[in-house]
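K.L.:
this is a predicted model, with the sequence first.
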Amino acid sequence: MDQPGPIARPLRDRLTIPVLASGGILMAVMQTVVVPLLPDLPRLTGASASTVSWMVTATLLAGAVLTPVLGRAGDMYGKRRVLTASLALMTVGSVMCALSSDIGVLIAARALQGAAASVVPLSISILRDELPPERRGSAVALMSSTVGIGAALGLPLAALVVQYADWHTMFWLTSALGALGVTAVWWAVKESPVREPGRFDVLGALGLAAGLVSLLLGVSQGGQWGWASPRIIGLFAATVVVLALWWWQQLRTERPLVDLRLVTRPRVGLSHVAALLTGFAFYANSLVTAQLVQAPKATGYGLQLSIVATGLCLLPGGVTMLLFSPVSARISAARGPRITLALGAAVIACGYAVRIADSRDLWMIILGATVVATGTTLAYSALPTLILRAVPAGQTASANGVNVLMRTIGQAVSSAAVAAVLVHHSSPLGGISVPTLHGYLLAFAMAGAVALAACAAALTIPGDEPAADSTRTDAGEARGTRDEAMEEA
């Protein structure tokens, strides 16, 4: 195997963080670009609106199922290898969307793109293995912020393409970016020698997949099918039974997919609870803001903005997330990540207070949304640092995968809860039912209350001192393993 030259290797080392961060941004862009298309897809594909909605649901379900599975695979078989495969699946899905207008193919392609949800936890694990402690904090904070940055960039980008070009062009563009991302990761990112040996828990992966699909399908389709319908009740009952059996199986497996004994430790378990609550609080901001500013002026509060203008309203939040990620790292270094997480959740609650105070003036709407984005940056940047300090190096990817899964579940529940509030508080306008301003304010109040609950959960997480020593030990072990691997080579 050829070795990089004295100039090429340092260049690759310098590009590791930008390449991994660009992969996270690309993943978030890929998840977001379909949103501006949803109103037109029934006409473009000849499918019903309910069928078209599966282009979002399929990505959500696949991402939730595959994130912990691919995280565990990365710990066992190599993080760069699994990361490259995830980006490749995402790119293949984008090519399929570019080549077809058949709704069945499009839904299957979007499910393939869900594999990219594992990009962030895998990248964070690589950063832990490869970077010295003094650089790790800021790099992990940046990596965590890429989700919000990519979402803020993806909406206006997709809206511009949809407005001025054929909708397939958008997927050709993301296909090219995906291929570039795969190539960049293969060239610039080193494979970490830190592994967790053992046999892959296939039964555990299937059980977790079945339980998560039942849960998220029930949550995402409850409003459409009816919360009291036999299908929804059956899905939730199946969730309880399947996940209970899965929990029992995981506790009795020598090499489980998810180490539940580790998850139930207060430092890890409470971090996952905070992730779920933060995901709920963060997601309501994007959902409600987009609908609010596009509402007709006849409502008395709506601004009737175009899709492009709506995306631009969310753009300052994405820029803020990029700028505040190093601030989050400095706060975590000085005060500890649990304080950063609590502060971030409190800032999110303040952002919703701004939204409740004034949701009629555009500048106040943008200000409130940006404050929520700032709090999200602090919280999302602190969560992986908490996990890194609490788990062994060999389980970093799978533990961060579970943390991302909890955020995803929080976002799914947030979507269902916000939809239920807005449907319940609607009034007729021009023959259609539109949410009232009171409904939007209730949604803001609900998200703000959940953010305060996340703040309380963060403050109950045990202190950082013992875990920090553990992190330094893990880093030393990782470097020692690398040195041994180099000597053997």
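P.N.:
Looks like it arrived, so ask away.

K.L.:
only C-alpha atoms for contact and neighbour calcs from this point on.
P.N.:
Will do.

K.L.:
how many neighbouring residues does residue 238 have?
P.N.:
Each residue near residue 238 was counted by other Cα atoms under 10 Å, and the total is 17.

K.L.:
what's the answer for residue 229, then?
P.N.:
By other Cα under 10 Å, 11 other residues sit near residue 229.

K.L.:
before we move on, what about the one 3 residues further on?
P.N.:
When neighbours are counted by other Cα under 10 Å, residue 232 registers 22.

K.L.:
equivalent analysis for residue 432, please.
P.N.:
Residues near residue 432, counting by other Cα under 10 Å: 8.

K.L.:
take the one below as the second:
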Amino acid sequence: MTTPVASRPNPNALLAALLVSVGSYTLMQTMVVPALPVLTEKLETDTGTAAWLITAFLLGSAVLTPVLSALGDRFGHRRMLLVALGAFLASTLGAAAAPDVGTLIAMRALEGVSMAMLPLALAIIRESMPPERIAASFGVTAAMLGGGAGLGLLVGGLIIEDHSWRWMFGFEAVLIVVAAGLVLRFVPETTRRPGAADRRVDVVGAVVLAGALSLLLLGITQGDAWGWTSPGLLGLFAGSVALFAVLVVVENRQKDPLVDLRLFAHPPMLVTNLAALLLGVVPFFFYVLLPLLLQMPGEVAEYGQGHSVVESGLLLLPASICTMAAGGATAPLAARFGPRAPLFVAMILMTLGAVTTAVWHGGTFELAALFCLVGAGSGFGFAALADLVASIVPRHELAAGNGLNTVVRTVGSAIGSQAAAALLEARTVAGSGVPAESAFTTGFWLAAALGVVGIVLVAVLRPRPYRSGPAPAAGASAPQGAATR
């Protein structure tokens, strides 16, 4: 059921509160990346251990997001959004005060709870925004994923250049407090389904899903360090497959399952999730390769641009602006040409950006301009996914649907970053550890090939709502995406 019109909040204030909340997550996702060399030195650790500051965040996100999203559908999206912000604030303050790298890694894992803010925010928009504002709000909020991530790289570089690494977490803590205040003031609680609070929490399903995702992501992120054919890594993947099989059995026996497996086997939802996987993989080739390409000194490698961390962050910032702009342009495109159109444009732009970068990556400003194509593609793609999930998933499971779609994209991000890192490790200049230019070229061509796969996926996608269980309560309309169509 929707919030009565008379009680709707100010839509601009509501959107601002949700954007700040989601933005606080996306900033923290990438802010640590430029600080890794400094953290390695200050915490007296090695590069492999420091890399866990990224891995732990991904693991925490994958484990906690589907659980909080499903709980939001049952007990209130605003309530769970505040829970996520509170846990995010506590872990961020813990990270700022961390005495050693082990504590910092643990706090980073807990910070992963922040990813749940995106699916919760999308569910709030669907319930609380005026119908004519839903589509555009979906687009801008989802596009914050790419826009905030690019800004996080720049902010992290600026802070670490002149201040202690602890100030990164201090800055983030202030932003989280602001977000929580805005949510308390401007975000209403969404109306729950009758009897939702009486549904049992699927603890067993949550534990099994968390274990399966943890083993999968751990295997992906440790592939280079352990060796892709090592017994330990194969054991992780085998364990993940086994737990996913157990999840199928467990969820099919649950009266109130955490994951409606029939929904995620529904062909339109399956294709949408595969598209989300690619929207995670392709941009992360660029997130890993472009900063190194821009920062590599020319005297070390001929292809290097020799820019500082801050300079490279500034050069990549226009792509974040393109991401946000594309997210805002998704609604009219979908209204004119249908819900698949923005996702089709997304895959075309990312493919074009990858192809042109593979062929032509010798100039600083050319790289920045070409990355804008990828950024715009990401913006269209993120917004299109939010709209497609809303058009397929029953509205009382919207946060859960977006939560798992977000987790799938996170797995794709891990795959993309590890594939790019593997190329840099495998292709080096003879007699040195410096990556060869062919590592970058191959990475961009691989991203282009995956973009073509995405184009094919969109071509076969036929969005249609998933129908299961009892009819929705009176007054609850069938989901129609981000806007009526």
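P.N.:
It's in. Everything numeric in this text was worked out from a predicted model, so none of it was measured.

K.L.:
after superposition, what's the TM-score here?
P.N.:
Once superposed, chain against chain, the TM-score is 0.92 (TM-score structural alignment, normalised by the length of structure 2); 467 aligned residues with a Cα RMSD of 2.1 Å.

K.L.:
ok, longest helix in structure 2?
P.N.:
Secondary structure of structure 2 per DSSP state H: the longest helix is helix 131-162.

K.L.:
residues in structure 1 aligned with it?
P.N.:
With TM-score structural alignment applied, helix 131-162 of structure 2 matches the range 133-164 in structure 1.

K.L.:
can you pull the buried residues of that stretch?
P.N.:
Buried residues in stretch 133-164 of structure 1, defined by neighbour count with 16 or more other Cα atoms under 10 Å: 136-162.

K.L.:
with structure 1 overlaid, report how far the longest helix of structure 2 is off on average.
P.N.:
For helix 131-162 of structure 2, the mean deviation from structure 1 after alignment is 0.9 Å (mean Cα distance after the TM-score superposition for structure 1).

K.L.:
for that helix, packing partners?
P.N.:
Other elements packing on helix 131-162 of structure 2 under the criterion 3 or more Cα pairs under 8 Å, 6 or more residues apart in numbering; DSSP states H and E are helix 11-31, helix 117-128, helix 166-186, helix 309-337, helix 364-392.

K.L.:
tell me which of those lies nearest to residue 412 of structure 2.
P.N.:
Proximity to residue 412 of structure 2 (Cα to Cα) singles out helix 364-392 among those, at 13.3 Å.

K.L.:
the closest one vs structure 1, average distance?
P.N.:
On superposition with structure 1, the mean distance recorded for helix 364-392 of structure 2 (mean Cα distance after the TM-score superposition for structure 1) is 0.7 Å.

K.L.:
moving C-terminal of that helix, what's the next helix or strand?
P.N.:
Going down the chain from helix 364-392 of structure 2, the next helix or strand is helix 398-426, by DSSP states H and E.

K.L.:
the helix or strand that that following helix is followed by maps to which residues in structure 1?
P.N.:
Scanning forward in sequence from helix 398-426 of structure 2 by DSSP H and E, the next helix or strand is helix 437-460. For helix 437-460 of structure 2, the aligned range in structure 1 is residues 437-460, judged by TM-score structural alignment.

K.L.:
for that stretch, buried residues please.
P.N.:
Here stretch 437-460 of structure 1 shows 437, 439-459 as buried, counting by 16+ other Cα under 10 Å.

K.L.:
next one: stretch 223-234 of structure 1
P.N.:
Buried residues in stretch 223-234 of structure 1, counted by 16+ other Cα under 10 Å: 223, 232.

K.L.:
residue 296 of structure 2: what's it in contact with?
P.N.:
The neighbours of residue 296 of structure 2, taking Cα atoms under 8 Å, 6 or more residues apart in numbering as the test, are 303-307.

K.L.:
repeat for residue 169 of structure 1
P.N.:
By Cα under 8 Å, 6+ apart, the residues touching residue 169 of structure 1 are 98, 161.

K.L.:
the helices and strands packed on helix 131-162 of structure 2: which one's closest to residue 218 of structure 2?
P.N.:
Of all those, helix 11-31 sits nearest to residue 218 of structure 2, with 17.2 Å by Cα to Cα.
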